[in-house]
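Asker: With the input below, show me the fold.
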Amino acid sequence: MRRPFKAGLYRSYIDEDLRRTDDVDIFPVLQQRGFTAIITQDRNQLFYEEERRGLREAGLHWVGLVDVKGKGIRFHSQALSALATVLPDLIGSTLATPHAFYVTPDHSKALRTVVAEPI
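Answerer: Modelled structure (predicted):
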């Protein structure tokens, strides 16, 4: 994701040395480091109010990969193709408040749709 999308900074929790950090503790750290969004499959971050509040307070958009199936290269290719299709719109987003974006791989469509809701 780093090469084609130079407008953003893409780093993993491993790159950021946050492997054993609880979600509610990660959000303020990401905010301090200048991140504006998190890409994840962890829907619990939206289900549990403490985590939703943490996302809101940190000003982080939640970009969720929904229904990505397979293992290994199949999983990664589905996730990357879905993200590559929608990231230009997300990067250009002017939403002032944190939103949740649900990204679903759908290989039957040339463009994937994204469902967004306020966090």
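Asker: From now on I want contacts and neighbour counts done on CA atoms only, so please keep to that.
Answerer: Will do.
Asker: Could I get the full set of strands for the chain?
Answerer: 37-40, 61-65, 99-103, 114-118 (DSSP state E).
Asker: In TSV, list these along with distance to residue 81 and mean neighbour count.
Answerer: Below are the strands of the chain laid out as TSV (distance: least, C-alpha to C-alpha, whole Å; neighbours: other C-alpha atoms under 10 Å):
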stretch	distance to residue 81	mean neighbour count
strand 37-40	14	18
strand 61-65	11	23
strand 99-103	11	22
strand 114-118	14	13
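Asker: Output the ones you listed as JSON lines; include the columns distance to residue 93.
Answerer: As requested, the strands of the chain are exported to JSON lines (distance: least, C-alpha to C-alpha, whole Å):
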{"stretch": "strand 37-40", "distance to residue 93": "11"}
{"stretch": "strand 61-65", "distance to residue 93": "10"}
{"stretch": "strand 99-103", "distance to residue 93": "10"}
{"stretch": "strand 114-118", "distance to residue 93": "11"}
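Asker: distance of the most far-flung residue of the chain relative to its centre from residue 82?
Answerer: What lies farthest from the middle of the chain is residue 108; by C-alpha atoms, centre = their mean that is 22.5 Å. According to C-alpha to C-alpha, to the nearest Å, residue 108 stands 12 Å off from residue 82.
Asker: before we move on, the earlier item: so which of the strands of the chain comes closest to residue 22?
Answerer: Closest to residue 22 of the strands of the chain, according to C-alpha to C-alpha: strand 37-40, at 13.9 Å.
Asker: Pretty sure residue 115 sits against residue 103.
Answerer: Yes - using C-alpha atoms under 8 Å, residue 115 is in contact with residue 103, at 7.2 Å.
Asker: Another for comparison:
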Amino acid sequence: MRFFLDENFPPLVADALAAVYGLEHAFSSAYEDRDRYASVLDIPLMPLVRDAGFDAIVTFDRQQMVKADERKAVFDAGLHWVGLNMNAPEGPDGIAWLSSSMLAVLPHLIDHNPGAPHLYRVKGVLRQATQVMSATPVWNSQLERTYGPS
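Answerer: Okay, here's the model as predicted:
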């Protein structure tokens, strides 16, 4: 599949996705071809994306599936719509979180491949420290009592 990352999506995420799935799938950001995609409104953007050979658009623009004319433009272009329904943090944390969220969903999305255009709402991976890890000192007073001084 070929995925187009909308201009509201950080372009570095495309690099992370391509590093893992780039042999079988393609990921391109709107920033890679600014002359073609910069500031193009949603409805005229969809045929441009299709004509460039993409199968899906990845975006934060939740309104595309709410507004009937925009949703119809996605359908008419034959595109799958992949929307992230979340607010990403800024900077490197945001890039890491968006990349990991997309990496987690891509195997399921690629395997689903229903043929007809579908919309996929990506929920995102857990990102609170307590949700993704626990931290314990390697050595502590309880271990010292049990095993003796380090």
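Asker: So which elements touch the longest helix seen in the second structure?
Answerer: If you go by DSSP state H, the second structure has its longest helix at helix 91-112. Under the contact definition 3 or more C-alpha pairs under 8 Å, 6 or more residues apart in numbering; DSSP states H and E, helix 91-112 of the second structure sits against helix 12-21, strand 119-122.
Asker: if you set the cut-off to 10 Å instead, what comes out?
Answerer: helix 12-21, strand 80-84, strand 119-122 (3 or more C-alpha pairs under 10 Å, 6 or more residues apart in numbering; DSSP states H and E).
Asker: Next, the mean deviation of the second one compared to the first structure.
Answerer: Average distance between strand 80-84 of the second structure and its aligned residues in the first structure, after superposition and using mean C-alpha distance after the TM-score superposition for the first structure, equals 0.8 Å.
Asker: what does that strand correspond to over in the first structure?
Answerer: Mapped onto the first structure using TM-score structural alignment, strand 80-84 of the second structure covers residues 61-65.
Asker: Please apply the same query to the shortest one.
Answerer: The alignment of strand 119-122 of the second structure onto the first structure (TM-score structural alignment) spans residues 100-103.
Asker: Please identify the residue in the second structure that aligns with residue 10 of the first structure.
Answerer: That one, residue 10 of the first structure, aligns with residue 27 by TM-score structural alignment.
Asker: With adjacent residues omitted, what lies nearest to its match?
Answerer: Nearest non-adjacent residue to residue 27 of the second structure, counting by C-alpha to C-alpha, 6 or more residues apart in numbering: residue 3, 4.8 Å away.
Asker: isn't the one you found right up against residue 58?
Answerer: Yes - counting by C-alpha atoms under 10 Å, residue 3 of the second structure does reach residue 58; the two are 6.9 Å apart.
Asker: joint contacts of the two?
Answerer: Counting by C-alpha atoms under 10 Å, 6 or more residues apart in numbering, the contacts common to residue 3 of the second structure and residue 58 are 27, 28, 29, 80, 81, 82.
Asker: So the last one versus residue 118 of the second structure, what's the distance?
Answerer: When distances are taken as C-alpha to C-alpha, residue 82 of the second structure and residue 118 of the second structure turn out to be 8 Å apart.
Asker: Give the residues shared as contacts by those two.
Answerer: Common neighbours of residue 82 of the second structure and residue 118 (C-alpha under 10 Å, 6+ apart) are residue 56.
Asker: helix, strand or coil for the residue nearest to residue 27 of the second structure?
Answerer: Put simply, residue 3 of the second structure is strand when judged by DSSP: H, G, I helix; E, B strand; the rest coil.
Asker: OK, contacts around it?
Answerer: 14, 17, 25-29, 49, 53-58, 79-82 are the contacts of residue 3 of the second structure under C-alpha under 10 Å, 6+ apart.
Asker: got a list of what residue 69 of the first structure touches?
Answerer: 75, 76, 78, 79, 105.
Asker: All good on my end, thank you.
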